[in-house]
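Trainee: structural data only, the sequence is not supplied:
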């Protein structure tokens, strides 16, 4: 069983891009939608990350709230072969605005005309598929493999990435996120098992928003587990969950060439 520490997911984002190309006066980025995932060396993004960890300890559910700021900086490139260029993304973290940035780790990202990928904590996610089209679906976690578990504090969420089907649910929408207004935002539903019926044992909801020419501007993940095999459905899941986490990530500022 693979176990991935929650630290890797405190800021769960990456970005990719390439320069615009034209062919017979057709803007390839415009047609495919690759400019929702921009990347150049020197680009950076700063996020506010808020999370709540659910932890069952001595028959009592403890809610550990974490507030932090995370910065991603594109620092280098390397080849993945087949003319695909990958970009190194270094991550930094600080607890408050006046604190110095502390290095966390580095990830990498890449894209082509098919899709955009990010390798985060040695897990390869396909964040977007091209061309961007409403209702289009893809298996964004297909490269992770089955039965990967996520370690949250001292608990383990089993097979947490299994069965996710990503889908574009909103395109070209003006939206205000945090204190910033964006003219063109797309929304990706990565998983949401609350749509058909109220969940009983596992609650999974994950959405990400990307702004044109900016990259990821917002993400919200709620992954909770109730170990009670006969839960009371009248109690809201967030009130009876015993394991898991809530994560919200909002773009504060950025520089994209």
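Mentor: Great, that's in hand. Remember, predicted model here, so these are calculated numbers, not experimental data. Numbering: from 1, shown residues only.
Trainee: please count neighbours and contacts with C-alpha atoms only from this point.
Mentor: OK.
Trainee: which residues in the stretch 101-250 of the chain form strands?
Mentor: 102-111, 115-120, 123-129, 137-138, 148-152, 155-157, 166-177, 180-192, 202-211, 215-225, 243-255 (DSSP state E, counting those that start in this stretch).
Trainee: distance check, the closest residue to residue 66 other than its chain neighbours against residue 78.
Mentor: When the adjacent residues along the chain are set aside, residue 66 lies closest to residue 51, with 5.2 Å between them (C-alpha to C-alpha, 6 or more residues apart in numbering). Noted for residue 51: a distance of 33 Å to residue 78, by C-alpha to C-alpha, to the nearest Å.
Trainee: which one's more surrounded, these two?
Mentor: Here residue 51 and residue 78 are set side by side on neighbour count (other C-alpha atoms under 10 Å), and the busier one is residue 51, at 21 against 12.
Trainee: which secondary structure elements does the longest strand along the chain contact?
Mentor: Ordering each strand of the chain by length in residues (DSSP state E) puts strand 60-81 first. For strand 60-81, the contact count by 3 or more C-alpha pairs under 8 Å, 6 or more residues apart in numbering; DSSP states H and E identifies strand 44-57, strand 84-94 as packing neighbours.
Trainee: what does the shortest one contact?
Mentor: So the one you mean is strand 84-94. 14, 16, 39, 41, 68-80, 100-112 (C-alpha atoms under 8 Å, 6 or more residues apart in numbering).
Trainee: for it, what is the distance to the chain centroid?
Mentor: 14 Å (C-alpha atoms, centre = their mean, to the nearest Å).
Trainee: for stretch 55-67, same thing?
Mentor: Counting by C-alpha atoms, centre = their mean, stretch 55-67 comes out at 23 Å from the chain centroid.
Trainee: over to stretch 29-38?
Mentor: For stretch 29-38, the distance between its averaged C-alpha position and the chain's averaged C-alpha position is 18 Å (C-alpha atoms, centre = their mean).
Trainee: put this next to the previous one:
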């Protein structure tokens, strides 16, 4: 019996060592958001807007180039300044400045700061179903003033989590070692029917490929209000949507 207990203890010890070794050999989150001055990724971007007081759905198509232009600091921590340039769908026009944002990397997380909205896009450890509050630093209802809608009011409580890892084909391109970060997938009465009085959609997901960075993003935040009463003579949408995927990178 003592010999059995001894062997059992030894097995547990080596099993724990193997588990620790496997954890130590896991990829770093920095592998999935590589940063250096001059690094550039170009995306195809489909922007969904609701024109004519929200009664018409339009999808505007662009190319957007994200380029790391400078190493800087954020509250004393190393950060990188990224410039966005925008062009038409086929990039046949001039590249026009579309603003900048910060990326703040560390061994434990990668944050972005864009239009004063700070998000933790990646968080260690890289493990299936690991979750974190990626929007916890956002204010309550961050888009309410822009769109006068209640959809997304609780964004700062959203649970981000690693939904899957593996090889993927996205818009005709093959990627190795892709983490999918699910952020939100809630909807009601979308698409609406003629009888729908109210509906909404909150959809947010990102995909990161090892050695490249962000290769896909889908962010939909809008609500639908059916026609009714003098204050709302026509059914309409409020909000916006963005879908983007990588075209090429250096």
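Mentor: That came through fine. Please read these numbers as outputs of a predicted model, since none were measured by experiment.
Trainee: care to give me the TM-score?
Mentor: Scored against TM-score structural alignment, normalised by the length of the second structure, the superposed chains reach a TM-score of 0.76; 214 aligned residues with a C-alpha RMSD of 2.7 Å.
Trainee: one step back: can you pull the buried residues of the longest strand of the first structure?
Mentor: By neighbour count, and taking 16 or more other C-alpha atoms under 10 Å as the criterion, the buried residues in strand 60-81 of the first structure are 61, 63, 68, 69, 70, 71, 72, 73, 74, 77.
Trainee: for residue 35 of the first structure, find the nearest of the strands of the stretch 101-250 of the first structure.
Mentor: Proximity of the strands of the stretch 101-250 of the first structure to residue 35 of the first structure was assessed by C-alpha to C-alpha; the nearest stretch is strand 215-225, lying at 7.8 Å.
Trainee: distance of the counterpart of residue 124 of the first structure in the second structure relative to residue 152 of the second structure?
Mentor: For residue 124 of the first structure, the aligned residue in the second structure is residue 118 (criterion: TM-score structural alignment). Here residue 118 of the second structure is placed at a distance of 15 Å from residue 152 of the second structure (C-alpha to C-alpha).
Trainee: which one of these two is surrounded by more residues?
Mentor: For residue 118 of the second structure versus residue 152, the count of surrounding residues by other C-alpha under 10 Å is larger for residue 152: 23 against 19.
Trainee: coming back round to it: contacting residues around the longest strand of the first structure?
Mentor: Looking at strand 60-81 of the first structure with C-alpha under 8 Å, 6+ apart, the contacting residues turn out to be 11, 14, 39-56, 85-97, 242.
Trainee: if we can go back for a sec, what's the closest of the buried residues of strand 60-81 of the first structure to residue 247 of the first structure?
Mentor: So of the buried residues of strand 60-81 of the first structure, ranked by how close each gets to residue 247 of the first structure (C-alpha to C-alpha), first place is residue 68, at 11.3 Å.
Trainee: counterpart of the closest one in the second structure?
Mentor: Residue correspondence to the second structure (TM-score structural alignment): residue 68 of the first structure is matched to residue 62.
Trainee: chain neighbours aside, what residue packs nearest to the most centrally placed residue in the second structure?
Mentor: With distances taken as C-alpha atoms, centre = their mean, the residue of the second structure nearest its centroid is residue 206 (3.9 Å). Residue nearest to residue 206 of the second structure in three dimensions, not counting chain neighbours: residue 217, with 4.5 Å by C-alpha to C-alpha, 6+ apart.
Trainee: how about residue 211 of the first structure?
Mentor: Closest residue in space to residue 211 of the first structure, ignoring its immediate chain neighbours: residue 185 at 4.3 Å, by C-alpha to C-alpha, 6+ apart.
Trainee: the one you found reaches residue 176, doesn't it?
Mentor: No: using C-alpha atoms under 8 Å, residue 185 of the first structure is not in contact with residue 176; the gap is 9.5 Å.
Trainee: between those two, who's got more neighbours?
Mentor: Neighbours per residue, other C-alpha under 10 Å: of residue 185 of the first structure and residue 176, the larger number sits with residue 185, 23 against 11.
Trainee: what lines up against that one once you look at the second structure?
Mentor: Aligned against the second structure - with TM-score structural alignment as the criterion - residue 185 of the first structure pairs with residue 178.
Trainee: who's in contact with that match?
Mentor: Residue 178 of the second structure touches 164, 165, 166, 167, 168, 207, 208, 209, 210, counting by C-alpha under 8 Å, 6+ apart.
Trainee: against residue 73 of the first structure, how distant is residue 103 of the first structure?
Mentor: Looking at residue 103 of the first structure against residue 73 of the first structure, where the rule is C-alpha to C-alpha, the gap reads 11 Å.
Trainee: likewise for residue 142 of the first structure?
Mentor: Residue 142 of the first structure sits 26 Å away from residue 73 of the first structure, taking C-alpha to C-alpha as the criterion.
Trainee: report the buried residues of stretch 12-26 of the second structure.
Mentor: Using 16+ other C-alpha under 10 Å as the test for burial, stretch 12-26 of the second structure gives no buried residues.
Trainee: who's in contact with it?
Mentor: With C-alpha under 8 Å, 6+ apart, stretch 12-26 of the second structure has contacts from residue 126.
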